[in-house]
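> Sequence isn't available, so here's the structure alone:
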């Protein structure tokens, strides 16, 4: 049976490191979504049209 006192300090530091990395990844994803949301609708429409034209082999 695992006793609470048997949990090593290194294991706790690894858990904290993983949580900090997860927080940083979420912050970066949030920043990326915010940048995408700030693009004007006209530019987004042009990007969508270009992608569709590429997929349909018009360009």
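That came through, no problem. This is a predicted model, so every value here is computed, not measured.
> Every contact and neighbour count from this point should use C-alpha atoms.
Noted.
> Which parts of the chain are helices?
9-38, 41-55 (DSSP state H).
> want to compare, so here's the second one:
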């Protein structure tokens, strides 16, 4: 039981760590892109919601 410990090679561990870092970096980039797009589109989205509420209130929708 104690002899099976440490059978994973260093290269395999490095590949796992590298893959996890790459995934984390991709998530950070996607997060930055989404927050950037949301920052640009937020006023337009709020105007669209305001227009929909206004149209609903005057029974045009």
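Structure's in. What do you need? Just so it is clear, the structure is predicted and the values come from calculations on it, not from any experiment.
> So what does residue 42 of the first structure match up with in the second structure?
By TM-score structural alignment, residue 42 of the first structure lines up with residue 44 in the second structure.
> Quickly note the distance from the spatially most central residue of the second structure to residue 23 of the second structure.
A centroid search over the second structure (Cα atoms, centre = their mean) returns residue 31, at 4.3 Å, as the residue closest to the centre. In this structure, residue 31 of the second structure and residue 23 of the second structure are 12 Å apart, going by Cα to Cα, to the nearest Å.
> cool, residue 4 of the second structure as well?
Distance from residue 4 of the second structure to residue 23 of the second structure, by Cα to Cα: 30 Å.
> higher neighbour count, the two?
Shown here are residue 4 of the second structure and residue 23; by other Cα atoms under 10 Å, residue 23 has more neighbours (12 against 7).
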